[in-house]
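Asks: here is a sequence with its predicted model. Questions after.
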Amino acid sequence: MSEGFTRETPAWTRAHAEGLHRDDSNVAPIIYPPDERLDEDLHIWDTWLLRNRDGSIAEIDGRRVIFALTSPSDLLPGKRHDVATIRYFYSTDGENWTTGGRIFDDGTLGQRQWAGSAMYDPDGDDGEVYFYYTAAGEDGADELTYTQRIALATGGTVHTDDSELRIDGPWDHRVILTPDGDWYEREDQSRGMIYTFRDPWFYEDPQSGETYLLFEANTPVPEGTGACDDPVWEEFNGSIGIAHSPTGDPTEFELRPPLLDAVCVNQELERPHLVVRDGTYYLFISSHVHTFAPGLEGYDALYGFVADDLRGDYEPLNGHGLVLTNPENAPFQSYSWLVYDHGDELLVTSFFNYFDYNRPSLDDVSLLPPEEQMRRFGGTLAPTVRIGVDGTETDIVGTLDHGHLPLRREALPESWWDGAARDGDDGGY
């Protein structure tokens, strides 16, 4: 058995996942298209906030910044991942966003860039940005490839004036992590439907002060090891990886054993990230209905786990892991959820995916006429969902409008705090 696969790693087990079910505590309301998309010229999907080193949302001269994967809006939505570029947007109120442009002009690694995270250091020269991203595809390859490496761009700085915010280079790009083949599967070891080594997320542990990167990966499970009761399940081997910076330098990391694995359960644990509240660690990922192993019924959804410390024995929230999902009659209306702390509750942002569509698989989107594929793709920020959390239990308590991302200290109308959205206020839906 591979040294990378061990039951010493906390696990999302089949016994946990067999309990997955939709109910009033985890199903979001139907999403309707907004009057205006964030940017009519762009498809916008996976999104993340510019954060300070301690994980709080950065605010620079009264502005906050988000980043997102983007493509031209005249492209068929299913083709967008092949040409993904990262753009930034900024806002003074967390509701109305201005397109700032592409974060990188040149020098990027990979054939295209996928999701990551960004850390703002106000003590650096002019306010330095450390930008972690997924370098997808082999540099210079003629054909589209799916090799994934974790890359870092440094040298970018933030500039503001009365009318705009800019993030300028020049950037220096380099690969900082590749899979080792022991704790984390290499592409040539993969037997599953999807290979993953991506989605770097910068994290400074508030208890220890140590510096880390989380990322999505797969645990090596060599054929014939008997890791699962059914050998077919061994191909479903998603994990949440972690790397540590021994010196605290945000440019140098060493791989460490996974925080959690889902061997025999799920192939893809996307965009892992943490929220720490009162010494309790909440670990969140997104995953798909089609990446669960045979015999399990999951959903396109936000899943979460809880432990008493960073390297603790993570257990699934709500007993099974499901925190937030789409309605049965709109199973793909949103995806790529990101959670952040907002005082008494958690706020969850995502992107508006396929609506007016209830077929059992996203593969069937390609069967629709091109004009219908375009019409049914949201391609902008989804409504923000408010989540209440009590120990190991979570509950949807309301919603905000499309792309409304308030800071923790910002006051919301009193109606939001008394459950008005759940009791009839549509909250932007």
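Replies: Arrived safely, thanks for sending. Predicted model, so just to flag it, every value in this text is computed and none were measured.
Asks: all contacts plus neighbour counts: C-alpha atoms, from now on.
Replies: Noted.
Asks: and A15, what element?
Replies: Assigned by DSSP states H and E, A15 belongs to helix 14-17.
Asks: another one to put next to it:
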Amino acid sequence: MSERPSLDTTAWTREHAHGIERTDDNTAPIIYPPAEKTDPDNHIWDTWLLRTPGGEIAEVNGYRVIVALSAPNDLLPGKRHDVATHRFYYSTDGRQWTPGGRVFGDTDPLGSRQWAGSAIYDPSTGAVSLYYTAAGSRGEDELSYTQRLAVAHGGSLVVDEDDGVSFEGPWTHDTLARPDGEWYEREEQSRGMIYTFRDPWYFEDPETGEAYVLFEGNTPVPEGSEACDGDPVQQEFNGSVGIARAAHDEPTACELLPPLIDGVCVNQELERPHVVYRDGTYYLFIASHKHTFAPGLDGYDALYGFAADALFGEYEPLNGSGLVLTNPANAPFQAYSWLAYGHRDEILVTSFFNYYDYDRPSLDDVGLFPEPEQFRRFGGTLAPTVRLGVDGHETWIRGTLDHGHLPTRDEELPETIDERIGRLRGGHDRDRGGYGH
């Protein structure tokens, strides 16, 4: 078993992960290409909603906004992370999204490219802070994978009756945090397949009012450690969910704290951590891949989750293993980078449409296809939104919505097939596994 790196850290154990299994409750239906893509000129993938500091989805003069990683759609999909930049899209109905362009316009953010993060809008001032991952160094001749948490502040969101929505500067870009080498592995300490210190997610604890930034990291496991029963191969799989103390009135304030969760001996990447708070329970979600699970474990490209009665835990894996939502076995990579948020009495999950018409066991095989086939099989747009039912530490799929349908705050969703059957039978049993729209 893994050694706990901190008294404040919950371990996602191999015993938990051995329980990962596809069921009707956690397996999404097959995704088919939409009639139109969100952005006809760009691939988009990791996506997040503009939120208020308190976590509500921001609605500004009837508009809501999403930010996404993007790359030109004439670029081979497998190369998109090498040039990733932030673009935004806006909508009045949560269904049709208008491309707004680059978030930072012609100005240069930190890093040679920018990866995922979060965006916060202050309704009282109109100010926007965008937290992001600065990957590499601007001007580098050869791409590096150095990562640091960054924040852009000083910008604002402007709504014009004729011109729609825009972000306006001037922006100030600052490094928010770098790994400390004690709680969070530095790049030179890494022994694993992938190094991570990224995906900053701003969160204000509704029970205390304190501000934090969650992120993805790796827990240092020194060579010769007794972690993983001394197995040096398993020790390379050391993903963690990090957290730092932030401040409401100072975007650059950041104090690293011990991780909330570590996956030492289990998984190398606990990506895009974020929290949904419901009825006194903190639901902490991550995304992860099949290939980042340690030897001896069979996981999937999937959304995983944990629940606790307080932000600092102790967390229990949802559904016993942590698995919340995954792709079907015959389309194992059809969606990725899931993001959950609360809507009325359920949780909605958005993601991006990844590789479809593709059932090989590894994404490495994508490169074996001719380039036209690589383009054809990549979705590069918003995936259908999945509806989750939640009861304590259990979750299940209630149904799905259309590609990119992110309901507005007051929007009532249609009843699912199981709800309809229950109503007609005169009962009100909890619906499970219904994919009805």
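Replies: Here it is on my side, so go on. Everything numeric in this text was worked out from a predicted model, so none of it was measured.
Asks: quick one: TM-score?
Replies: The TM-score (TM-score structural alignment, normalised by the length of structure 1) is 0.96; 424 aligned residues with a CA RMSD of 1.8 Å.
Asks: please identify the buried residues of the helix holding A15 of structure 1?
Replies: Across helix 14-17 of structure 1, burial judged by 16 or more other CA atoms under 10 Å covers 14, 16-17.
Asks: same question, stretch 331-346 of structure 2
Replies: Within stretch 331-346 of structure 2, the residues scored as buried using 16+ other CA under 10 Å are 331-343, 346.
Asks: swap in stretch 98-109 of structure 2?
Replies: By neighbour count on 16+ other CA under 10 Å, the buried set for stretch 98-109 of structure 2 is 98-100, 102-104, 109.
Asks: stretch 107-119 of structure 2 too?
Replies: Buried residues in stretch 107-119 of structure 2 (16+ other CA under 10 Å): 109-119.
Asks: out of those, who's nearest L311 of structure 2?
Replies: S118 (18.5 Å; CA to CA).
Asks: which residues of the stretch 1-150 of structure 1 fall in strands?
Replies: Secondary structure of the stretch 1-150 of structure 1 (DSSP state E, counting those that start in this stretch): strands located at 42-52, 64-72, 85-91, 98-102, 112-121, 128-136, 148-160.
Asks: should've said the stretch 201-350 of structure 2
Replies: Taking DSSP E, counting those that start in this stretch, the strands of the stretch 201-350 of structure 2 run over residues 211-218, 239-245, 255-262, 271-278, 281-288, 302-308, 316-317, 323-326, 335-343, 346-355.
Asks: the longest one vs strand 42-51, what angle?
Replies: What that stands for is strand 346-355 of structure 2. 160 degrees (axes from the mean of the first three to the mean of the last three CA atoms, to 10 degrees).
Asks: now strand 346-355 of structure 2 on structure 1. Mean distance?
Replies: After superposition onto structure 1, strand 346-355 of structure 2 lies on average 0.1 Å away from the residues it aligns with, using mean CA distance after the TM-score superposition for structure 1.
Asks: could you tell me where that strand falls in structure 1?
Replies: Counting by TM-score structural alignment, strand 346-355 of structure 2 falls onto residues 345-354 of structure 1.
Asks: show me how far that stretch is from its chain's centre.
Replies: 10 Å (CA atoms, centre = their mean, to the nearest Å).
Asks: look up how far G111 of structure 2 lies from the closest residue to Y90 of structure 2 other than its chain neighbours.
Replies: For Y90 of structure 2, ignoring the flanking residues on the chain, the nearest one in space by CA to CA, 6 or more residues apart in numbering is V65 at 4.5 Å. In this structure, V65 of structure 2 and G111 of structure 2 are 24 Å apart, going by CA to CA, to the nearest Å.
Asks: do R198 of structure 2 as well
Replies: With distances taken as CA to CA, R198 of structure 2 is found 12 Å from G111 of structure 2.
Asks: what does D410 of structure 2 give?
Replies: For D410 of structure 2, the distance to G111 of structure 2 (CA to CA) stands at 39 Å.
Asks: repeat for E36 of structure 2
Replies: Distance from E36 of structure 2 to G111 of structure 2, counting by CA to CA: 32 Å.
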